[in-house]
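Participant: Here is the input, now give the coordinates:
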Amino acid sequence: MTDTSGIATARAAQQHAARAAFRYGVRHPVTRAFLAAAATAAAAAYAAGHRVHDLHPPPQPLSRAN
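Facilitator: Below you'll find the model as predicted:
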């Protein structure tokens, strides 16, 4: 089993940034601080060996029902 603490931290930071952007707008200093924290957490998770597909699996093709 892999250590997912870096992924969990990056995801939490991204959610905080998204909530701040919704509440305050993207130009607000609080939002920018959360965005910087999210970027830092994502970079740390990537440096620790986690890849984007660990958090965001590729989409599955839609099945066509005729």
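Participant: From here on, just use CA atoms for contacts and neighbour counts.
Facilitator: Will do.
Participant: For residue 44, which non-adjacent residue is spatially closest?
Facilitator: Nearest residue to residue 44, sequence neighbours excluded (C-alpha to C-alpha, 6 or more residues apart in numbering): residue 6, at 7.0 Å.
Participant: one more to put side by side:
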Amino acid sequence: MEDQIEKLELHIVRLEQCIRQVQRLKQMGVADEKVDERIDAYLDGILKARKRIEELKKQTQGDAD
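Facilitator: Next comes the predicted model:
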């Protein structure tokens, strides 16, 4: 479980880095018109990963009890 949580946290960090990179490209005017859609997709991925982390933590606590 801890390994899965760690992987999800790393996934969140990567998605956050992607968002920052896409925002920089947008500011430079290099990105295409689908930038906002990509950012939304990355944010959805972050939310899903955080939700999964919470589920895993609850399972871990439930197993410890």
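Participant: The residue nearest to residue 44 of the first structure -> the second structure?
Facilitator: Per TM-score structural alignment, the equivalent position to residue 6 of the first structure in the second structure is residue 8.
Participant: Name the next helix or strand following the helix or strand where its match lies along the chain.
Facilitator: Using DSSP states H and E, residue 8 of the second structure maps to helix 2-28. Using DSSP H and E, the helix or strand that follows helix 2-28 of the second structure in sequence is helix 35-64.
Participant: before we move on, back to that, ok, the residue nearest to residue 44 of the first structure to residue 30 of the first structure distance?
Facilitator: 22 Å (C-alpha to C-alpha, to the nearest Å).
Participant: Need the counterpart of residue 18 of the second structure in the first structure.
Facilitator: Aligning on TM-score structural alignment places residue 18 of the second structure opposite residue 16 in the first structure.
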